[in-house]
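>>> just a sequence and a predicted model for now, questions to come.
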Amino acid sequence: MTNPSMHGAARELLDFIHSSASPFHVVAESAKRLCRAGFRELQLDDSWHLAAGGRYFLSVYGSALFAFAVGKEAPGESGAPLRMAAAHTDFPGFRLKPAAGMTCDGYGTLNIETYGGLILRTWLDRPLSLAGKVVLRGQDAFQPEVRLIDFQKPLLTIPSLAIHMDRDVNKNGALNAQEDMLPLASLLEGNEEEEDFFLAWLAAACGTEKEAILSYDLGAYPHEEGCILGLSDEFISSPRLDNLTSVLACLKGIEDAKPARGLRLIALFDNEEVGSGTKQGAGSAVLPAVLRRIQQEFSDEGDALDRALAQGFLLSVDVAHAVHPAHAAKSDPAIRPKLGAGVVLKQAASQSYAGDAEAIAIVRALAEEHAIPWQRFVNRADSRGGSTLGAIASALLPVRTMDVGAPILAMHSARETMGAADQESLERLLKAFLA
C-alpha cells in the first residue's frame, strides 16, 4: 500500500522535473527554492561577507549551483564537521548545433549532436520541445544579453522509418545519430529553403532580429509530463529522473539544514554526462575554490581547510541500476537492488563509484538510525558499468566520499522509471546527513 508522504514526495519531484527542462532551468528553479527558504545569493566575482548561522547560494555559469549553511559556531574551529552532498544538473539528450536549420525535399529539420550516452531509439516518435538559453548582442562585446528560454510546447519530432521500408528493424534497429535522428521541425515553402528558417523562427519567437542572436545553447527534451503509475501507484515514470531525483534531494536537505557547528554544503555540478571536465563540472577547481573562500571567512589558519577535509564527508548522489524484470541476468547474481526498496549504496572495487569500508559503514549506520531503507549495488564482475562525479571530485578534493542514489530502470532513456517510495527515502537520507 502507498502512503500520503510517499505520494507527496513523488508529486513534488514531478513538478520540479517539469520546471527543469535544461541545466540552466534546473539552476534557476533551484535558486527560486533557495530564496524562498531564506538563502542569500552570492556572486563569484564579488567579495563575500559571511556570518555564522548564515545561509547562502551561488550559481556558476548558469548551469551549476552551490548552496551552504554555516553553523552557529564558525566552521573554522577544529573539529567542526564539514558535510557535503553533490549531484549533477545535466542529463542525456540532443543539443542543437550552430546554424541548425537544414532543408531537404521541402522539410525543415534541425542539425543536432548527442549529449551524453542516450538510448537513441527511445527518442523516436515523441513530441519534443526546446529549452536552454539564447545570447543576444548587448551593450558591448563583453556584456551580451542572455535569455533563458523554455518553449513548453511540442515543436519537433524524430519520425521512425516505416517497417515496410526497413523489414529488419526489429532484428537490428541500430540508429545513426547524424542520419536517423534529425528532428523534423517544419514544412517549407519558396525562399524558406534558401534562408536559415530556424534562426528566423527563433528570432521571431524571442521577439528580436536574426542579427541580434549571437549564439544559443538549446537542447531538445520530451514534451511529456511525468506521472505516477502502477496498480498501486508504486512507480514514477518521467524524463530526467537521472539525475533530478538527486538534485531535489540535495536541495531539500540543505533547505532543512541548520547546523549548530561546522558547514553543510551542496554542489550541483554540470556536465557529468560528458565527463565533468569543464569549468562548472566536478572535475574542475570550482568546489575547492568555493570551500577555500568560505573557510577564509572564518579562519586565518592556512591549514584550516585541509583539517576540515580530513574530518569531512561527501555524499555523491546519483541514480543506480535496479534489477530489470526482463533482464535479471544483467545484474549481479547476489546483490540485486529493487525499485521501492530504498536508497542504494553503490560500491566498485575499481573505484568508479567512490567509497571505502568506513564510508559504507557511516552511511549504513545513518540510514539505520533514521529507519531509512537501504540496499547495495555492485556491477557484475564481467561488466564495466558506469561512473559518477564522486570519484572525480574526491580525487581533486581529498575527502571521504560515498556514492548513493535512487534505483531506476531504463537509465538514459528519454523516459525512466523509479519506485515512488524511493524519492522520499533519498530525501530523508539527505536531510539526516546535512542536519
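Perfect, I can see it now. Numbers count the residues shown, from 1 in each chain.
>>> going by C-alpha atoms from here, please, whenever you check contacts or count neighbours.
Will do.
>>> and the gap between the nearest residue to residue 239 once chain neighbours are set aside and residue 95?
Nearest non-adjacent residue to residue 239, counting by CA to CA, 6 or more residues apart in numbering: residue 415, 4.2 Å away. Note on residue 415: its distance to residue 95, by CA to CA, to the nearest Å, is 17 Å.
>>> tell me the contacts of the closest residue to residue 106 other than its chain neighbours?
In this structure, residue 106 finds its nearest non-sequential neighbour in residue 188, 5.1 Å apart by CA to CA, 6+ apart. By CA atoms under 8 Å, 6 or more residues apart in numbering, residue 188 lies in contact with 106, 107, 108.
>>> which ones are touching the closest residue to the second one other than its chain neighbours?
What sits nearest to residue 107 in space, not counting adjacent residues and going by CA to CA, 6+ apart, is residue 187, at 4.8 Å. The neighbourhood of residue 187, defined by CA under 8 Å, 6+ apart, consists of 106, 107, 108.
>>> same check on residue 62?
24, 27, 28.
>>> look up how far residue 158 lies from the residue most central in space within the chain.
Central residue of the chain (CA atoms, centre = their mean): residue 89, 2.8 Å from the mean position. Remark: distance between residue 89 and residue 158 (CA to CA) = 25 Å.
>>> where do the helices sit along this structure?
4-18, 23-36, 177-180, 197-206, 241-256, 286-298, 304-311, 357-369, 389-396, 420-434 (DSSP state H).
>>> comparison target, given below:
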Amino acid sequence: MPAAADPIAHAEDLADLVAASPSSLHAAAEVARRLEAAGFDRLDEAAAWPTGPGRHLVVRDGAAIAWIVPASASATTPVRVFGAHTDSPGFVLKPQPTTGRLGWLQAGVEVYGGPLLNSWLDRELRLAGRLVLDDGSETLVASDALLRLPQLAIHLDRTVNDGLALDRQAHTQPVWGLGDAASADLVGELAQIAGVDVARVRGYDLVTADAQRGAVFGKDDAFLAAGRLDDLASVHAGVVALAAAAEGFDADHIPVLAVFDHEEIGSTTRTGAAGPFLEDVLERIGFALDATREDRMRALAASWCVSSDVGHSVHPNFPERHDPVVRPVLGSGPILKINANQRYATDGAGEAAWRGWSDAAGVPVQEFVSNNAVPCGSTIGPITATRLGIRTLDVGIPILSMHSARELAGVADLAGLTRVAEAFLRG
C-alpha cells in the first residue's frame, strides 16, 4: 500500500510521533524506533560499518540519518536525500533552574530560537530531554504536564488588548509548583520521573513542549493542530516514506533520510545541517562501496537533496502580509519554496524535478514566495547545497501559526508530502 493512503490515519500517526517527540533528542530516538521496526539496523559511529546491501541508520544526539544500499549499488551510485529538522522554537532549561518567589516555584528558562511568545501563555507544558549521569550514560526523560506561563489578568492591565508586550526574561519564567525554591529541585523532579538518583545527574539538556496532544478537526476533518509541526511534519513524512520505499527497493540510487537538530538557531552544530554529520555518513557509505574521492564526486554530481520544511499559508485575516499573486492555502498540496536571493535552494531544474515526482504521486503542487516587503526565512536547503555541492530544492507544507506552541496544518497536505517523498526516495 502506498504511504499515507488514508490521510486521517496518517495525520493521527503524525500526532503520535509529535507526542513521542517533545524534544529533538526524543524525535531522533522515535525515528530510530520506527525505522528499526521497519527492518533498519542501527549502527554505532564508533564501530566499523558493514559493507554490501542493507538498511541502516545512525543517531547523533538529536539528529538521525537512515539509508538503503541496494544490491546494485556501486562506488558511483548517487544518493537522494530527504532532509528535515527535529528542533522547534521554545524554551531551554537554564543552569540553577529551580527559582521562584512569593510562594511560587518557577523554572529558569532561556528562549530558544524565535517562538511566538504569546502562544505559550496559559498552556500546560512538558519538560523533556536528557539527563547525563556521573558515568557518562544518558537517560531520556519527559514529564507530563508540569509547567505553565500564566498570563496577567485583564483587570490588572486594561490595555493588554491594545498590544501585548512580553519581556523575554521577566515574563517567560513558568510556574511549576508552590512553596520555597530553597527546598525544591526541578531537576530532581525529572530524575524521579526517569528513575535515577538526582545525585548522579551531572548535566542535562531539557526543553519545554506543549502537553496537549495533536487533534484532527474542522469541516471534513481538514485540519491538524499540534505542537512542533515545524518541522516534525517533514520528519514524519520522511520516516513513513523511507519505510514504504524500503519494501522491495531496487533502484539506481541510495535513498537517504537526514533529520538534523538546531535548525531554529542556525544549524552550526555537530548535529546541525551546517555540521559534518551528513557528509560523514555519505563518506562512510562510499568507503563501504570502495569509493575513491573521484567516485564520490561523481556520485554527488548526480545526486539530489529535497529539503523539507514548513512554509506560510495565506492567512485570511492578514492577506496583505503575503505575495499578492502567489498564495498557497492549506489543503491544496505541498509547496515548492522559491526565493530570488537563495534563502531557498530551489532553481528551475529543481522545480521541474519536484513537479515530476508530484505528478508520479498524483499530488498537486503549490508555489510559495515571500512578499517583497517581508523578510524571508531560510532552511537547511542552502546549507546542504553549500556543504556538499549537491543539487537541492526546498519544499514543505503550508501552515498557519508558524512558531506557535500549537501550529495548524492541512490533513491532505501532510499525506501529499509523504506520497511525493516516497516517489522521490523510491525513484
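Sure thing, it's come through. Note that the coordinates shown come from a computational prediction; the quantities given were computed from them, not determined experimentally.
>>> for the contacts of residue 187 of structure 1, give me JSON lines that also has distance to residue 227 of structure 1.
Shown next, in JSON lines, are the contacts of residue 187 of structure 1 (distance: CA to CA, whole Å):
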{"residue": "106", "distance to residue 227 of structure 1": "37"}
{"residue": "107", "distance to residue 227 of structure 1": "33"}
{"residue": "108", "distance to residue 227 of structure 1": "32"}
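>>> narrow the residues you listed to those in strands?
107, 108 (DSSP state E).
>>> overlap between the contacts of residue 187 of structure 1 and structure 2?
Contacts from the contacts of residue 187 of structure 1 that recur in structure 2, judged by both residues aligned by TM-score structural alignment, their matches' CA atoms under 8 Å, are 106, 107, 108.
>>> pull out the buried members of these.
Neighbour-count burial (16 or more other CA atoms under 10 Å) applied to those gives residue 108.
>>> which one of the kept ones among the contacts of residue 187 of structure 1 is nearest residue 317 of structure 1?
Closest to residue 317 of structure 1 out of these is residue 108 (40.2 Å), distances taken as CA to CA.
>>> trace residue 221 of structure 1 over to structure 2, please.
For residue 221 of structure 1, the aligned residue in structure 2 is residue 209 (criterion: TM-score structural alignment).
>>> tell me who's in contact with that match.
22, 23, 90, 125, 126, 127, 128, 227, 405.
>>> please report the distance of it from residue 276 of structure 2.
Separation of residue 209 of structure 2 from residue 276 of structure 2 (CA to CA) stands at 28 Å.
>>> residue 318 of structure 2 now?
Separation of residue 318 of structure 2 from residue 276 of structure 2 (CA to CA) stands at 40 Å.
>>> show me which of these two is the more surrounded one.
For residue 318 of structure 2 versus residue 276, neighbours defined as other CA atoms under 10 Å are more numerous around residue 276 (14 against 8).
>>> and that one, what pairs with it in structure 1?
Match for residue 276 of structure 2 (TM-score structural alignment): residue 285.
>>> that match reaches residue 276, doesn't it?
No - contact criterion CA atoms under 8 Å: residue 285 of structure 1 and residue 276 do not qualify, at 11.2 Å.
>>> next, count neighbours for residue 198 of structure 2.
17.
>>> OK, contacts around it?
Residue 198 of structure 2 neighbours (CA under 8 Å, 6+ apart): 187, 188, 191, 192.
>>> verify the stated contact: the third one with residue 200.
No - the pair formed by residue 191 of structure 2 and residue 200 falls short of the contact definition of CA under 8 Å, at 9.2 Å.
>>> of these two, who's got more company?
Neighbour totals were compared for residue 191 of structure 2 and residue 200, and residue 191 leads with 21 against 14 (other CA under 10 Å).
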